[in-house]
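S.K.: Fold the following.
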Amino acid sequence: MLVSIRMRAIKRLSGLVAEVLDKADDTLFDFVQRGDGSISSQDYFDAMRELRKQRQEIEQRFAEHLISAFVALERRTPLIVDLQRNLAESQELSLMSEDQLEEQLGTGMIATALSRQFGPLLGQLNYRMGIIAGMDELDEKANPIAPPHVAFAFRHSMQTSEVSIRIKVLLFKLYEREMGHGLAAFYNETNRALVDAGIAPEIKPTYMRMPQAARDSRPRGPEELPGDDPHAAEAAGYGTVQMAAPPAGTRYVPVPETAAERSIFASLHELLSGYRRMRSLADGASDAHAGHGAGEGAPQMSANEVLSVLSLFQNEMPAGLQEAVSDPNASITQHIKRELLKGAERLGVSPGSRMAASDEDSIDLVGMLFDVLLDERDFNTDSRQLIGRLIVPFVKVAMLDRRMFLQKTHPARRLLNALAEACEGNTGQAPQERELMTRVERTIDQLVAEFNEDIAIFEALEQEFREFIENHRRRVALAERRTAEAQRGKERLEQARVTSLEDLRALLERHGDLPPAIEAFLRRYWTHHLTLCALRDETGSTGKYAEAVAVGEDLAGLLKLDNAVNRAERLAAMRPRLQPILVSAGCAGSAVEDVMVSLRHALGDEEIALPQAEDGVVEDAAVAALERNAPPAAVPDSEVPVAIDEPEGPALEFDEADADRVRKLQVGTWIQFTEENGTVVPAKLSWVSPISNRMLFVNRRGLRYCVASPEELAAMMREKRLNIRQNDEAFEHAMSQVLGKLRAGGRA
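M.R.: Reported below is the predicted structural model:
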């Protein structure tokens, strides 16, 4: 089955690439005729000629990547695509040009756009292909036909083409558009073939389209919806792909849950029930006000009654719930249920009524999820209130479609992740940040005003918001790249200084009692030149660094000559070799002569006349002349470090297992720092130094937050000041924390 899919993929996807190249010629020619001036006409013509010449190789390289990915999958060692790295897959940060960075970002945007376009269907394809590959789990980065591989294959195929980056960006956009159309049929056919072969045929899609179903202000259950065709879900099971935001009046309707999904929710119910029991015992109360404490014989509120109460809260949250959002120590879950029961009584529901178990589970999960989300994300006061306004809509979504808790591609889940990403760490200092926050507020305003049990609005708003968040990600990626390169440059400079100072120390040990002027020249001029040579990676035995070391050695060795005249002659002969050192120091004209005069005097040339120093010591005048013309001192003379990564102060206390875990972190991993005031700050591992093994972490804006060694980070873990995030997506990370809390609470 896998071989069959591989053959179909190579044929169909390669055909789509060929269609893109066919259309590229016409597209580029259209740009020539348009003549907007941003790119010269000659660049377009050169690109057209290059694509024609390289077309066969482009198609071949594209197919080669797909074949490699399928072969790896067949061997159960899937090829994982990391779009955040360059093509060399280097473990250390390589200096990327702006062109390379544009390619990387363009590829990531292709994959992101296609993944969102085919979200629900891709989940089914990943699951089914994982089954036939004999793997427990297969995500998009490992699935050869998923968007990350499709995007990476095109970028890989274009590497040998000498096309300007601005033209490549146009081609990436063209590729994204054409693939968006072409992949729909291919994914549908592949999914149908898998279902027909009996691969997980019981899996149904999350939603089916009901185009004729009009909106109604009254919450309705699935059984009340007109036109409910039992065969429609099965047909949609092959992946009816939504190409754009749903039009007004369109309604997504949850289809029946599968047996596997019902089993998962039954397990969740057991965890929640145990957690509620233990919480009730800990509080020493029956929790009757929370809704579950009512006796089993008490009347049960229908889902429609609960939804009606929630609709009243949607535009304006109750004061108690608003206070819970503002207070990190308050339980959002308990306040939701307490306000719900009060609101139900005001609507005429019998006092003492209880909620259905499934409804209470949904409310508890959303409440606990927002408790974690608001506590562990770096939201300022305004952002916290904005995100808090999503609580009521998300409780309604959870009651309408519990699959939100299971599916990563659920539109409500994607929207929450995007909004949280935009708000976290956003202080509104820069104009772009303020613009992003304005868009967040506008999106949330529209959601709470228009959400009427039609989940389609989440997808529409997420698609509209996507452009803003992707521009934000692009700015952050550029800032992060600059931050990493600045740190890399700083460490290389530190290493070069250490190398030069070590050579200075060794020379001074070999040649004791050097005249002050000679030692001043070596410290200020010679080591400065060595540092610059080391920065240019010229530390080899035949490079300029080795030559500079030899010059210093020969200069110090002149003092071993018995005759001052011979020393002066040898110094004059060395002048061409000293010239690069003087140039590095910025010496020119009379400054060069001052330095040479000082050196001749230090070597015993009595014919040299120096200006008298204030204290009458001639040697001090020679040193003063050298200091006057020397480059700025980077390191005080007394400070000659042995290594740049030696920890200062008392020895660190850490567990070696934690240090080893930190060393294995991949670039891109997010961790949490807890500051002294209790604030939790997320930071991303951006770069690991090949020089010192120190790790650079950046904040949400791509700016440096922390640089530390694995041992220092392990010591912070021991002190509970650092925690490694399993997943950085807001919803996924919060849900993981909620499940951990439920398991721990049930055992308490």
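
S.K.: From here on, just use CA atoms for contacts and neighbour counts.
M.R.: Will do.

S.K.: just the strands in this protein please.
M.R.: With DSSP state E, the ranges of strands along the chain come out as 207-210, 251-254, 300-301, 354-355, 670-674, 680-688, 695-698, 704-708, 722-724.

S.K.: Out of the ones you listed, flag the one nearest residue 476.
M.R.: Closest approach to residue 476 among those is made by strand 695-698 (9.9 Å; C-alpha to C-alpha).

S.K.: Show me what the closest one is in contact with.
M.R.: 480, 484, 487, 683-689, 704-710 (C-alpha atoms under 8 Å, 6 or more residues apart in numbering).

S.K.: do that again at 7 Å, thanks
M.R.: 480, 683-689, 704-709 (C-alpha atoms under 7 Å, 6 or more residues apart in numbering).

S.K.: this one as well, want them side by side:
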Amino acid sequence: MKTASNQNVVHINKFEKSRISSSSTTQFLNDSRDMAASKLVNALSDMLGKAVDEFFLLSETNTGFEMRNLYMEAMTLARDKRAILESAFKQQFLQSFAKETRKDKNASFSASASLESDFSLVDPDELEESLAAINIANNIHGTCAEALFGIEKRIGILLHDPELSNHNNPIGPEVIGAAFMEALKDWNCDVKVKLLLVRLFNKYMPDQLKDMYQEINQHLVEKGVLPKIRVGMKKQASSASASGMTLPAGGIAAGQPVVGGNELFATLQQLLTLGGGGMGISQPGVAGGFTGGVAGNGSAIGSSAGGIAGIPAQIGSGVMEALNKLQHGQIEGFVSNGGALDAAAFTGGRTNVLREIKSSSVANTLGHVDSMTLDIVAMLFDYILDDRNIPDAIKALIGRLQIPMLKVAMMDKTFFSQKSHPARKFLDTLAGAAIGWDEAEGHQGGLYKLVDSLVQKVLNEFEDEVGIFVEVEEELEQFLAAEKHQADELTGRSAQVIHHQEREEIAKIMAHDEVRRRIHAQHLPEVIRNFLTGYWKPLLTSAYIQTGEDGVRWNNAIDTMDNLVWSVTSKPAPEDRKKLVSLLPGLLKRLQDGMETAGMPEEERNAFFSTLVRCHADAVKSGLQTTAEASAAEEFNASELDLPDDFALDLSSDAEAHMDFEEIALPATPLEPDFNLLQEISNIADEHTVNKTNELTLSDDNWQADPEVEGDDYTAMVSRLKRGTWIEFLQTDGTSTRAKLAWVSPMKGLYLFTNRLGERAVSITPSGLEMKFRDGLAEIINDDNLVDRAVSNLLDRLNQPVSAIE
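M.R.: Below you'll find the predicted structure:
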């Protein structure tokens, strides 16, 4: 008579089981071992090759001294110790394979269980390495779930263990993760370097291991090892029942992944199980606390909760009903620590209501996994509600989403790590848009009003379909795109004003230098000097502004000036006098045209030409040697020239004037639009957001600067600021304001800052900005995605020993 339990497990045909002989079993296991070892070494070699290039690039682009050194050390090890690591990895894998295939399944040892029992005794670095091994295994499970399902069943048959667990699979992710970390122990390096390699292992290896498992599956099928697998639903699915998750009525089809959930959530569970770093998580026996700990196979209870192959977990109907009521503000009948729940807290969004839920009657209905999920989401909102990057008014709106986000996390654990998750994207977009929001914008218009309406829409409509988050995200993105378009136009106009002003300043100095060079190089009559400095220099300035240094107007004006200077110098040679005669008609015509353009009064023009005739006559006669002008010229000293007052240009005044912010006043008459500049402005946000790892280094070289000198850390910080970066500035009255780096002038390196809407444009020199950072009056705002920052903060805190927090 068949037992009920036998009807709900994997069925192995006795004929098929008996036809696999002992010698064949050994051969098939050896085949699987050799195929895995070969593929693992090849994949590791490929990964280390990529690591060398990636770590080198990161070391070049990272500004932090410590991280740069860590990247360089990791690169050196991956390059110089590759063969040693590959050999050690293979050896560790083969030893683990032999150990797992020999030992009694009842004597299995769990790394996770060991971590829990010895937590207080484990060295922090060893704990980091152990958790890294778990993380590697979870990453491989997530990528290779479908192939691993077949591997575990087929290897289980070969080991006479049909219910082979993950941790006892001799070619499973746990063995691979442990083997890699053991191989790294031979390297005498900082644990942070090892964790950098783990990161790249998780990035590149799982996809190759998926191919490895598929090849081994195919090989075993061809050898007759479980060609077909039929699966029934187990009654002992405690993880699923604890979380309220329901499995398909017909069981899971053959080949369907059974390792669900998410590697990040599993890591958080592990850390919570190990003690939580003093985070004050629920304790056994406390309402809402988890009472499980570690499952029999050593993994955290419910580590596969969160759905199977994309099927989200279902929250128990009682829990869902309670959370829906709380989401809609219906708190009647709910108590917390013996008292009624705070109604204002659930609608105000300024306090962590998940803490109240955790100590309320609702928590008594939660299973192990959902209780842990509540703990984790509560910790995330502790961070969010304390995040000074988000203005309080917007933070309160985000705080009203606590219960919807808890429901999302309970249903789908990929919320914690999948950046594209609709609910997570909505949170991140809200927080990103809020960075530049100013209370002065008001609550009745613009961004605040829209966010308020979108949050209310989620509260009103969200039950268990995340599609609502797609809708509100799209609406918010459309609004922000329209705002950005308007802001780009205003920013572009401000940038054009700076661009025009700088071109004028450069033109003045270019004209100044050209005139000065001619005056200092020649013994020129006073009338010529006065003409060049008083009228021809402004003409040169105007020509440079309009056409630049390569323009026809500029070069014609320079040629005319040179011809004028040459025409009044001594002409002792006959050929020079002959050349002067042929040159004069054209020269006089160009001078006449230039005088009209420069606005020289007619009487002054006539007086100048009369004097010019005498200068030419003197030059032809004896090279200016017989006139009074010539006598003065013999005592000529360029440094003693009595030049007009406006000829002395103060090159330092501009730098001093821009040591603090200068407001950009838009002209009443708009400048001619510079479409290239406008396009550059509109692309800035995309540069900053899409690929933050490729930092755009902005040069602070000034075209009139002194030779470059070595600066301090603040100089490097300013020079590497990315356009689109938000900075908070402390005002003299103690208040603060936020501004975005919108553009950097390529001519003089002026930094243009605006608010979120492209208004209140101000400019400052790099040295002025450095001074603000140095004096503590400026601070860069971390605009990484909100959930990334919250999860990272949570992981850091959970990794700390209890003593480090108390």
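
S.K.: How close are the two chains, by TM-score?
M.R.: Aligned and superposed, the two chains score 0.49 in TM-score terms (TM-score structural alignment, normalised by the length of structure 1); 473 aligned residues with a C-alpha RMSD of 5.8 Å.

S.K.: re earlier: could I get the strands of structure 1 as CSV with distance to residue 6 of structure 1 and mean neighbour count?
M.R.: Output for the strands of structure 1, formatted as CSV (distance: least, C-alpha to C-alpha, whole Å; neighbours: other C-alpha atoms under 10 Å):
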stretch, distance to residue 6 of structure 1, mean neighbour count
strand 207-210, 29, 20
strand 251-254, 33, 20
strand 300-301, 53, 18
strand 354-355, 51, 24
strand 670-674, 35, 20
strand 680-688, 35, 23
strand 695-698, 40, 24
strand 704-708, 44, 18
strand 722-724, 37, 18
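
S.K.: Turn these into a markdown table, including distance to residue 475 of structure 1.
M.R.: Output for the strands of structure 1, formatted as a markdown table (distance: least, C-alpha to C-alpha, whole Å):
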| stretch | distance to residue 475 of structure 1 |
| --- | --- |
| strand 207-210 | 35 |
| strand 251-254 | 35 |
| strand 300-301 | 49 |
| strand 354-355 | 47 |
| strand 670-674 | 18 |
| strand 680-688 | 15 |
| strand 695-698 | 14 |
| strand 704-708 | 15 |
| strand 722-724 | 25 |
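
S.K.: all helices of the stretch 51-200 of structure 2, in order?
M.R.: All helices of the stretch 51-200 of structure 2, identified by DSSP state H, counting those that start in this stretch, fall at 65-80, 82-102, 111-117, 124-158, 173-184, 191-222.

S.K.: Please spell out which residues along the longest one are buried.
M.R.: Within helix 124-158 of structure 2, the residues that qualify as buried by neighbour count (16 or more other C-alpha atoms under 10 Å) are 127-158.

S.K.: and what of the last one?
M.R.: By neighbour count on 16+ other C-alpha under 10 Å, the buried set for helix 191-222 of structure 2 is 191-198, 200-202, 204-206, 208-210, 212-220.

S.K.: That one vs helix 124-158, what angle?
M.R.: 0 degrees (axes from the mean of the first three to the mean of the last three C-alpha atoms, to 10 degrees).

S.K.: Give the other helices and strands that helix 191-222 of structure 2 contacts.
M.R.: Applying 3 or more C-alpha pairs under 7 Å, 6 or more residues apart in numbering; DSSP states H and E, one finds that helix 191-222 of structure 2 contacts helix 22-61, helix 124-158.

S.K.: now with 6 Å?
M.R.: helix 124-158 (3 or more C-alpha pairs under 6 Å, 6 or more residues apart in numbering; DSSP states H and E).

S.K.: Mind putting the helices of the stretch 51-200 of structure 2 into TSV with distance to residue 614 of structure 2?
M.R.: Converted to TSV, the helices of the stretch 51-200 of structure 2 look like this (distance: least, C-alpha to C-alpha, whole Å):
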stretch	distance to residue 614 of structure 2
helix 65-80	71
helix 82-102	86
helix 111-117	102
helix 124-158	92
helix 173-184	91
helix 191-222	82
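
S.K.: Of these, which is nearest residue 594 of structure 2?
M.R.: helix 65-80 (58.2 Å).

S.K.: Report the buried residues of the closest one.
M.R.: 68, 70-79.

S.K.: Check stretch 503-516 of structure 2 too.
M.R.: For stretch 503-516 of structure 2, burial by neighbour count (16+ other C-alpha under 10 Å) applies to 503-504, 506-512, 514-516.

S.K.: what residues does that stretch touch?
M.R.: 537, 540-541, 544 (C-alpha atoms under 6 Å, 6 or more residues apart in numbering).

S.K.: One more: stretch 51-67 of structure 2?
M.R.: 68, 71, 75.

S.K.: Serialize these to CSV and add fields for distance to residue 778 of structure 2.
M.R.: Below are the contacts of stretch 51-67 of structure 2 laid out as CSV (distance: C-alpha to C-alpha, whole Å):
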residue, distance to residue 778 of structure 2
68, 24
71, 29
75, 34
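
S.K.: Which one of the helices of the stretch 51-200 of structure 2 lies nearest to residue 410 of structure 2?
M.R.: Nearest to residue 410 of structure 2, of all these, is helix 124-158, at 18.2 Å by C-alpha to C-alpha.

S.K.: follow-up on the earlier one: restricted to helices, list the buried residues of stretch 503-516 of structure 2.
M.R.: Among these, the members found in helices (DSSP state H) are 503-504, 506-512, 514-516.

S.K.: With respect to residue 384 of structure 2, which of the buried residues of stretch 503-516 of structure 2 is nearest?
M.R.: Closest approach to residue 384 of structure 2 among the buried residues of stretch 503-516 of structure 2 (C-alpha to C-alpha): residue 503, at 46.0 Å.

S.K.: Would you map the helices across the stretch 201-350 of structure 1?
M.R.: With DSSP H, counting those that start in this stretch as the criterion, the stretch 201-350 of structure 1 has helices at 230-236, 259-283, 303-314, 319-326, 332-346.

S.K.: residues near residue 632 of structure 2, how many?
M.R.: The tally of other residues near residue 632 of structure 2 (other C-alpha atoms under 10 Å) stands at 12.

S.K.: check contacts around it.
M.R.: Counting by C-alpha under 6 Å, 6+ apart, residue 632 of structure 2 makes contact with nothing.

S.K.: Can you tell me the closest non-neighbouring residue to residue 176 of structure 2?
M.R.: residue 93 (6.6 Å; C-alpha to C-alpha, 6 or more residues apart in numbering).

S.K.: so that neighbour touches residue 180, yeah?
M.R.: No. In this structure, residue 93 of structure 2 is not within contact of residue 180 by C-alpha atoms under 6 Å, at 8.1 Å.

S.K.: top strand in structure 2 by residue count?
M.R.: Secondary structure of structure 2 per DSSP E: the longest strand is strand 736-744.

S.K.: just checking, residue 533 of structure 1 touches residue 545?
M.R.: Yes. Counting by C-alpha under 6 Å, residue 533 of structure 1 touches residue 545, with 5.3 Å between them.
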